[in-house]
Structures are given as structure tokens and as C-alpha cells.
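1. The sequence and its predicted three-dimensional model are supplied below.
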Amino acid sequence: ENEIKDFVSTSQFKVTAEFKVKTTTKPLLATLNKRFDKKEEVIEFLKACIGATFTIKSVEKRPAKQSPAPPFTTSTLQQEASRKFGYSVSKTMMVAQQLYEAGYITYMRTDSVNLSKDAQTFAEAEIKKSFGEKYVKIRTYKTKSKGAQEAHEAIRPTNLGNHKIETGDASAKRLYDLIWKRTIASQMADAELEKTTINIDISSRKENYITQGEIIVFDGFLKVYSVSADEDIEIEELASQLPDLKEGENVDLITSKAQQTYTQKPPRYNEASLVKKLEDLGIGRPSTYAPTISTIQKREYIVKEDRAPLQRTVQIISLLNNQIEEKTIEENYSAEKSKLFPTDIGTIVNNFLVENFRDIIDYNFTADIEKEFDEVAEGNKNWRKVIGAFYKPFHKEVVDVAENSEKTSGERLIGVDPKTGNNIYAKIGRFGPMVQLGETSNEEKPKFASMRKDQRIDEITLEEALVLFEMPRNVGTYDDVEVIVNLGRFGPYIKYGTTNVSIPKTEDPYKIELAACIEIIKNKPSKEKKVLKTFPDSEIEVLEGMYGPYIKSNGANYKIPKGRKIEDLTFEDCTKIIEEAPKKKTTKRTTTKAAPKKTAAKKTSATKTTKVAKK
């Protein structure tokens, strides 16, 4: 998040062109091999293209191969299920656990990419049977992840003859299908491709237009499976097949377009990419990735959410029919889907830990501890010595921080209130992020207001903070009673006389008008029970309850037997139901007096008091 905040985006102009060729009616698309920083440079280039000759400078064809990805580890399964299906890491592990318990797949917590010899033999037979012998290429993979234990083989189906499973829900079927395809593909032949690159020379400039394309000569493993790319990684799209062109051949320019593009900020983590980062840093084990991410979400140190795109103006300069045109368009950017964002409390806790426990928070610390634990597991180190070497200095550090560090609330001065001249602060309070008007040290008590969920301590402006102090809002009167909108511990509500009504999430409490408030008040569910039947000179009533009609008498409730029609119930029927109702058992509470404790003799020697740090 700090890298994203510090990132400064710069813009350049990317130039593309369409050319007319003799062998096809479809235009040939190409990109200039240079990007321009300034608009003036673009216009100068496009002017030079007017009347220029465009010649095929070179046509290069070269073979290429694409190899399959190794079978799944816990980490790669979580990443691929997130990319292909949008599963959270906890959902992936839950579904994988169900498949494992049902006997469909091998153990799903593993960092190994190896398959057993039996599995390779079964895969070979299945590939020959389903696709033919030329598709077989048995491989043995080696793990590249830091500190991998490889205690289990890779995640694979227990029976590769089962292409699908018939039992289980849709999630289980999809995940099994993914695991089967990845396992089979890992033992299949490489895909053979032919990549073509065409360079187009411009008679009036030294730059070249370049176009690339590729065709699949032999599909190999691609017949079964292809790995998904991360959504934040830009991939240059290649034309599937380029027209047959020869060196020295001329092509005609149809149009050329320069569009302003911006450098992208570092992508935020989603759950899958965070798992990959943890694995790369050697932090955690296959069994701890999902619980770690779930824990920091439950503690509200981070939130997973979507955020709407922002908008920016983009310049486009085009050359068409020897005429240069300029225009601007609005472009959406920075949309976030299922991304992880640090909360204010998460940021403050993190800053506190980094400041006071830098050695513990260091990435290498966790990786080094994992290595030591491995040595303990292998019998090469004594666990008491390992824990002792860590705990003694750590305990001393904790006590020192507890006694000497200052309490932190992440307080930030936003500005000065124009009405009172008092300072306004943003900070963490007892019930979450809030703003404070005035000083706690002054005789006059400061005012407090809760921040909205979409506001952050380090980003909220003075104008936004002032709006928060508008609560409670008097929006008008209804039947001569004031209608007040306010924020409570459980969310925004309307106060109408002695009645409080919650405001729906679809309404903004800072903008809601009187008419909408009246509608909410009118539609408030009544707490009064609906009376279905009464009897003269009797307190017995038949009422409509949450779970159906019932009889009420002397403050007690009685269930009406099934099959009895309410309209047919008489006073005698109700009396009989009350008399025949099972009596409630009452248990008498007995208390025993505890024997008085013996008082210990007072020690005459002075006792030393020590300050104990709270856990």
C-alpha cells in the first residue's frame, strides 16, 4: 500500500496503425517501436507519415515451444482457483478437503510438484488412450519454492481414469476438473508454435512499425489445459495468423492513431497473489496460507472488497486521409475487484510493530525460524534451545515496549475548524476511526464523530471531516414532531419522538431528505402483537406470533395444536388447551456456603513488586 501511495504515474503516447495489404481484405495491425513523451513529438511524427512509403523491411519466422505447468501444490491450486473461478483461498481449501476426504484427490496441503511413479504410469496410459502416443511426455519436476519440505506428492486425482466426478456440488466438480486437467497436462508433450514478426519501414522516419503473430503447429498439452494469467499483468495480444508478405513489398497506410497511456501503479494483492508472495518469501507452510489470510481479515486488519474505477482524461491524435485530428476521451482506470486493503487499525498496528519489533517483523525472521523448525523436526537441533534463544530476548523486548512505549492512535491533524478555530484530528477511537474537534486537554469537551467506512485516517480532508460533525441532522418535522437523523453504535438511524428507526444501507444519512425519512418511519415494523380473537369477561386472547397463532393467558403463552382452525376456537376450547398444556419444570437452585479461606501469615520481609506487561 505504501508503494502504491508513493507511485507517481507518467504518461506516454503509444502509436498504432492499420495497413492495407493485397493478399487479404482484413487490415494488418502494427505498433510503432517507439513511444513519445510529448504531444508535439506525436504530431511531428504523424505529419512525416503523410505521403510516406511503407515497405516490408523483414519477415522473421521462428519455431517456439510452450511447456506445461507442473502439477498443483497448495499455493498454485489456490492461485489458479482464484484466477479461474474467483474462489477465496479458504473456499479452495474447504472444497479440496471435501475431495480428499471423499477419496478423489491426494493430500491437499503440500509444497511438492512431484508425482509418484505409479501416477506417472497411469497418466501415460490415460494420455495414450484419450489423445494418442505423440501427446505423451513424462516429466519429473523440481520445486523452486523457498524452504519446501516436499513431505507429500503434488495434488492429483487418486484415479486418473476418472475425468469427472458425479457426486459433490458444482464447486467440487469444477475444482476436481481443474486438478485432473493440470495433472494430465503436466505429463503431455510441449505445444509447438510458429511465431512471425514483421517489420515495416517508414521512408520518412527511422522508426519501424512492428506486428507479431503466432500459430499453433501442434497443440500438445494445450489440448487439455492452459494456465490463466494474473489480471494485473498486461499481455500484448498477438494476431493468430499474419498475411503472407514478402520483404520489399509495399503496404498502404489506412490510419495511424497515437493514444496517451499511463504507467500502472503496483497491483494490490488479492488472496491468490498474496499466497504467492508468502511462498516466494518463504513465509508459512501450505497448511498456514489460508488461516493466515482469514485471521487478518477476521481481526479487521485488512478488508477484501471491490472499488469503483476512477476516471481520467486521455488524449488521442489520429492520422486519417492525410488529416490530423485531436480529441480527448474519459477513460476508466484503477478498478479493484476482490482486492485486499489495509484498514486504519491494521495500518496503525503494523506501524507500531515495525517501529518496536523490527527484527520480528522482518521477512527473513519468519523464513529463518521455519528453517530452524525443520532442523528440530529432523533431530538436528534441540527445540528447547531454539525456543530459549528466541524467547528470552523477545520477552525482554516485550516488557521494555510495554513499559516505555507511548500509546498510539494514529492521530493526524487534518486542519482547523473555520467556525471555532479549534483543531480537527483523525484518529482511532474505542469504536473505530473517528474525527475529533477540539483538544482533550481543554476545559471545553471536544466533539467526536465516527468516520464513514469508505474514509481513511491518512486520506480524509478537512471538508469531509466538517460534514461528519453535521450529525445529528434536523431534517424537518412530521406531525409536529422533529425528525432527527443521527449515527449510533449500530449504524445510522432516525429519531422521531421516542421512536428510533434504522436507516437502510441504500440511503446516505448525510444526504437523506425529510420525505424519505417519513417513508421509513411509516414502514417501521410494528412491535404490537396482532389480536386474532378475544372472549367477553376473560383475559384469554388468541394472538399472531412470529411462529404462528398462540393463546395468551395470565402472562403465559400456550401452543395451539396442529389442525385447529382459529375461527372455530371457543372459550371452552382455549381453556381445555391451557389445562392440558404440559407443566413447565422448575428447578430449585441450591447454594452452598463456601468454607472460609485460611488467611496466610503475613511476611515481615518486604516484597519486591514487579510491573507485569499485559498480554
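-> Good, I have the coordinates. These numbers come from a predicted model, not from an experiment.
2. going forward, measure contacts between C-alpha atoms and count neighbours the same way
-> OK.
3. Would you verify that Leu115 is located in a strand?
-> No. Using DSSP: H, G, I helix; E, B strand; the rest coil, the secondary structure at Leu115 is coil, not a strand.
4. show me where the stretch 251-400 of the chain has helices.
-> With helices called from DSSP state H, counting those that start in this stretch, the stretch 251-400 of the chain shows them at 271-281, 289-298, 344-356, 358-361, 363-377, 383-404.
5. can I get those helices in CSV with mean neighbour count and distance to Phe72?
-> As requested, the helices of the stretch 251-400 of the chain are exported to CSV (neighbours: other C-alpha atoms under 10 Å; distance: least, C-alpha to C-alpha, whole Å):
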stretch, mean neighbour count, distance to Phe72
helix 271-281, 19, 13
helix 289-298, 16, 15
helix 344-356, 17, 32
helix 358-361, 14, 30
helix 363-377, 16, 22
helix 383-404, 12, 32
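6. Alongside the first one, take a look at this:
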Amino acid sequence: MADSLVIVESPAKAKTIGKYLGSKYIVKASMGHIRDLPKSQIGVDVESNFEPRYITIRGKGSVLKELKDASKKVKKVYLAADPDREGEAIAWHLAHYLEVEDTAPCRVVFNEITKQAVKDAFKTPRPINIDLVNAQQARRILDRLVGYKISPLLWKKVKKGLSAGRVQSVAVKLINDRENEIKDFVPEEYWSITTLLEAEGSQFEAKFYGVAGEKTELPNEEIVSGILKRIENAPFVVQEVKEKERLRNPSAPFITSTLQQEAARKLNFRASKTMSVAQQLYEGIELGKEGTVGLITYMRTDSTRISPVAQEEAAGYIAGKYGSEYVPESPRNYMKKKSGAQDAHEAVRPSSVLREPDSIKEYLSRDQFRLYKLVWERFVASQMASAILDTMTVDIAADDVVFRAVGSKVKFPGFMKVYIEGNDDGTTEEDKLLPPLKEGAKLNQVSIEPKQHFTQPPPRYTEARLVRTLEERGIGRPSTYAPTLETIQKRGYVALEEKKFVPTELGELVIELMEEFFPEILDVEFTAHMEDELDQVEEGTEDWVKVLDSFYQTFEKRLEVAEEEMKEIEIQDEVSDVVCEKCGEQMVYKMGRFGKFLACSGFPNCRNTKPIIKEIGVTCPKCKEGQVVERRSKKGRIFFGCDRYPECDFVSWDRPVDRLCPNCASMLVQKNTKNGPVIQCVNCDFKEEVPEKEEAPE
């Protein structure tokens, strides 16, 4: 007979924990939050200290009845929701509903769902942390006030269905600002001179550095011509050789934002997908005879702290697998406690480093395996010795013009044996070896190439770049990044084009109005300061009502002005030259979450829509008559097909190229790989690199 009831959020978590606790415990799931503010009204009494009016979430009646009935049959109720503000609030709402004293030791938290961690947590239950609850309430009420006060204004003045939000509005503004930077960008000309040199039968490249020992810019062709003339018949002589050893340290273990960024770079995951798959790994996976096991620690964290027990296990594993020289002299500490870091948690790491990814691959889905492998490798690398690189910098003189060649090779791989962090442009580091060179040695010049370049505008935000920017600026917290990115797309404020965010006309308009009437909400500093204040509420050093009151005093005045002065705006659709084949009306351009599409101007009488056909300049390889066009699947994934569809059914996920394979005359396609884009044959093993686009110098 069970004498305790344990309530968690999800059935998967309930299943895992139930196996660990045994028959004395009933484990049930609340299916997330059970109470929230009503959707139909603001639900906050501003005059009575911002008193929230919570109601039971629709559809939760049967779950609550089941929990209530179960609680009457046991002596003790434990609330084991996730270990963060949201989890604490869920526990607090459950305690109220089930009439559990929130000062009683009813709250159980664990950072990882393993047998030991769960059993240890039940030895030390604690009361509900009301400071954590207040921090969650304050955020919820703050977001409700902003959303429910500004949104009706936007509906009235601009368009039905619009919304504003604290964090989402700042995210849209960042995307808008970047787009304006790109539009205003004026390219500047610059040149480079690269020479191919030879020493002892080995060829290597050296780049122009400067004149007479001074670093020199090459702004135009005239200066380049002068330099080329100067060195026309001059011998190339090694002037100086510098060799030194350089240490390269591993990246810290993952926090929420870095996990989302790296999963985007290396696995092509959207932020929401990363969090969904991470949740599955955290809550538990059935591993055959081993049973259900939580494979990673809690994934909503901004702390890089690692428990001494996990560090010790990692050191033992690394020494056994790679040798003691791969273990650093003392355990690595990545903790630079930044303001607001939620240090109750550890970093995201495997619950046991001994559970190698390949050993459990058969039990995981493809996505689960790839994300687990990423977390496992990043953690193991973070606990390993630094890599040692031998670097060589060689200055080569022709007359008084200096060229520089830089080479490096890995002397000791250290952590690089396991994992190297990705970067946003998708390039990877490789050894660049130079031949042995001595000062005074004469070199043969094989060729010289002057090249004109133009500086490039700053890149648009990818999901990874935007998450990193929000985190660096202190906007939002680990739990908010993924939902924020989803919301701004659903509202039609931004679209994803080639995996980069582009603001829509609607997004630009809403931000323009917000900047005029609610500048604080778009102010990055102000939003970051609000996050700090919420953290202080969590720490018990700030009163949540006071935080809301100081915000609302200014906000209320802004609302009054906006109500009076905001002008009504009608958004005119851009008319295309395409005629609707169903009703004969002109079609107009609309913006969806995956970019522009065509819709009939006769809406709602005619609901015809069609994609904008984008030709890629390649004749259909199947029918030889149509053109290959870029299309989108219902989920927004780009694919390529013949514009004569349905007469011709040619389709390809990879972008076809406008020539045939030189080996077998089959179709060539461009594929994206870890090392950048490549052109390869669909039939044989022919492969070649895609020429790089010009980039601005660092």
C-alpha cells in the first residue's frame, strides 16, 4: 500500500521516477501548469497590489480530480516539478489546490533523473520557496500587463490579432535594427595580394602585410599596381621566423543558450526542437535491461557549474580512455558568476559520462542520439587538458615589401581529440603546415594574385546568433529563448529566409509604433534591468509588488498618451502582376512565417494561395523542358522541383547544379556538410568544393 503521492509535470518523468521509488510511492503527472491567468481578460487587479486572479486551465478538470482523489489516500504529498521558477510555481499552485501547507517539507528537486539523485532528493524535502514563486508571478504579471494593455491598442489602430510582449518586442527590434544596418551599409573597396612561394619542393601561400615594416592597407588598384611594380624583379627572402607554442582551452560545458546555438550550427536544429529533444533526454529513456534513465541534467540553466562527483567520474573516464596526460592538473572551473545566472543548477551534462553515446544508440531516436552525443562530447572535452599548437609566423621580404605566412600544427590534441566548438560561418580549423624555413633563405615565386574585395554588411540573425545576442545583452532567461523565437514568427513580425530572420512590413510598423509610444519596452538596457530585478525577487532581496509598481507608473502614463495620439494605420497589400486562376482577381503579396507568398485579393470569398516561384537557373534534368524552381514543404523545408509539375514529377531536397558530372554525366547537386558546401554527383563519388564567397576582413 502506497503511503506517499509524488506529483511531477509529465507522464515520461512520472514513469522514470516511479521505477526508482518503488511501491510505497504513487507517481502522477499534473501535465504542466494547472492554474493560470484567464485568457479572456487581464486577470490582474492593479489597484490591489497587482493581485493575480488565477483560474483552472481548461481541460485540466479530470487531471485535478485524479490528483485530489489520490492525495486523500496517502499520508504525504511530494511536489517534484522541475527545479526552476516555473517548476516552483507549478508546485505552489498544486499545494494550494490539494491543501498542502507550502511551509511543510513537500518540495523535492533534482537536477538529474537518476536513481541516486532521486533517492537523495527524497531524503531532503524542503518547503516551497516563495521567493522563486514570486519571481515567476512577477514575470507572468509583467508580461500580462504589457501584452493585454498594448495589444488591444494595436488591434484598434493597426490590425486584429497583433500582440506586443516584453522580450519578443526587443527581439523584433534587434532584427529590424540589423536589417536597417544592412540597407544603410555602403560597401568599401579593399584589395589583397597573395603570392604562392616554393621552398625545398613545398609550396605555400603568403599574404601581403606591409611596407618597410609597417602594416599597410590596400584601398585601391592604384596602390596595388605600385606595390606589384616595386617587387617585379625583387627576390623573395625569408626575413624573420617566429615559432611559439600556443595553448588552446576547451569551451565550457553547455548552458541553455550555448546548447541551442551549437545544436543549430552542428545539427541544424531549431531552438524549439533542441529544447523538446533535450526534455526527452532529461525525463528518461528506456535503456533495455538498465530500465528508464534520465540521460542529461536539467536543460534550462545559465550556470556552467559542474558537481565534484561528475568531475571525478569524468577524470577517471578520460584517464582510462585517452591516458592520464589528457586529464588537466586540477579540475576545470568555468564559473564566472555573472549577474542573474541561475546557479541552483549545474551546466547541461550527461548524467553519467560512462554512458557513451554509441553504447546506447540502439535505444535512441536519430535526433535524441545526435543531441545526446553533442552534450556528452562537449562535457567530456570541457574536462580535458588543453591542446598544444605549434605556430609559425614567417615574414618574407621582396625589396621593402613584406609578405606574411602563418602556419600551425597540433602538437598535442588534448580536448580536440573529442570535440571542437562550431562557429556561425560553418568553417572548421585545419592544420596549415609550412615547410622548414630559415632566415635569409631565398624562395621561388610560383605566382602572384592581386584581388579586389568589398566589405560585407553585418549578417542577418540566424536563430543561434539571435539567442547569443539576447543572452549577451541580458534579455530573457533560459526558458524564454525558444518560445520567443516561435512567437515572433507566428505573429508575422519576422520571417525565416534561408534560415535567417527578416523583418516583415508588419514587424517594422509595430516596432515603429512601439518606439514612439513605449520606448522603455524596446530599450535593451531597460529590459535587461527588469530581468535583474526579477532575479533579485528570486533571491529575496527585492519585493515583487514594488518592482511591478515602479514599472506600471510610467507604463500607465504611456498608455494614456498612446490611446490619444496613436493614429490608425491601414496596411496596404503589395499587388502582384499574377492573376488568380480561380476567380480572376489580382493576387497580392503576403508574408508568412517562411517568407512571402501570393494570396488572392478576393479573400475571404476566394482563399487561393500559391508560392512565389523562384527559378534557380537550372533546366529540369528529368524532362529537359521545364525549369527547376525552389519550393517549400508544408513544414517550411526548402526543396527543388520542376515548374511543369504535375506533368513532370522531378523533386530533389538538394539544390541541382547547371552542369552534369564529368565522370558519369549524372546530375550534380550542392549539399551542405560540416566542412561547408560541396558539389557532388548523385550517382558516383565525384565531389568538389564550392568556391567561397568574399568576406570582409576581421
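-> Looks like it came in fine. These numbers were taken from a predicted model, which means no experiment stands behind them.
7. Drop the TM-score for these two in here.
-> After superposition, the two chains reach a TM-score (TM-score structural alignment, normalised by the length of structure 1) of 0.63; 414 aligned residues with a C-alpha RMSD of 3.1 Å.
8. got JSON lines for the helices of the stretch 251-400 of structure 1, with distance to Pro63 of structure 1 too?
-> Below are those laid out as JSON lines (distance: least, C-alpha to C-alpha, whole Å):
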{"stretch": "helix 271-281", "distance to Pro63 of structure 1": "32"}
{"stretch": "helix 289-298", "distance to Pro63 of structure 1": "40"}
{"stretch": "helix 344-356", "distance to Pro63 of structure 1": "50"}
{"stretch": "helix 358-361", "distance to Pro63 of structure 1": "48"}
{"stretch": "helix 363-377", "distance to Pro63 of structure 1": "41"}
{"stretch": "helix 383-404", "distance to Pro63 of structure 1": "54"}
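9. quick one: which of those helices is nearest Leu487 of structure 1?
-> Leu487 of structure 1 lies closest, by C-alpha to C-alpha, to one member of the helices of the stretch 251-400 of structure 1: helix 344-356, at 19.9 Å.
10. average distance between that closest one and structure 2?
-> Aligned to structure 2 and superposed, helix 344-356 of structure 1 gives a mean residue distance of 0.6 Å (mean C-alpha distance after the TM-score superposition for structure 1).
11. show me the contacts for the aligned residue in structure 1 for Glu542 of structure 2.
-> Under the alignment (TM-score structural alignment), Glu542 of structure 2 pairs with Lys381 in structure 1. By C-alpha atoms under 8 Å, 6 or more residues apart in numbering, the contact list for Lys381 of structure 1 reads Glu372, Glu375.
12. got it, and Ile184 of structure 1?
-> Ile184 of structure 1 neighbours (C-alpha under 8 Å, 6+ apart): Ala123, Ile127, Leu160, Val224.
13. Mind checking what secondary structure the first one has?
-> Secondary structure for Ala123 of structure 1, judged by three-state DSSP, is helix.
14. separation between His395 of structure 1 and Phe357 of structure 1?
-> His395 of structure 1 sits 11 Å away from Phe357 of structure 1, going by C-alpha to C-alpha, to the nearest Å.
15. One more: Asn2 of structure 1?
-> Distance of Asn2 of structure 1 to Phe357 of structure 1, computed by C-alpha to C-alpha: 19 Å.
16. Gly132 of structure 1 too?
-> 59 Å.
17. so Ile348 of structure 1 makes contact with Ser409?
-> Yes. In this structure, Ile348 of structure 1 is within contact of Ser409 by C-alpha atoms under 8 Å, at 7.1 Å.
18. what about Leu132 of structure 2, distance to Asp543 of structure 2?
-> 12 Å.
19. Mutual contacts of these two, please.
-> Residues touching both Leu132 of structure 2 and Asp543 by C-alpha under 8 Å, 6+ apart: Val537.
20. out of these two, which sits in the more crowded spot?
-> Neighbour comparison, Leu132 of structure 2 and Asp543: the larger count goes to Leu132, with 24 against 17 (by other C-alpha atoms under 10 Å).
21. Setting aside sequence neighbours, what's the nearest residue to the more buried one?
-> Spatial nearest neighbour of Leu132 of structure 2, excluding adjacent residues (C-alpha to C-alpha, 6 or more residues apart in numbering): Glu538 at 4.7 Å.
22. That neighbour touches Arg139, doesn't it?
-> No. Here Glu538 of structure 2 lies out of contact with Arg139, judged by C-alpha under 8 Å, at a distance of 10.9 Å.
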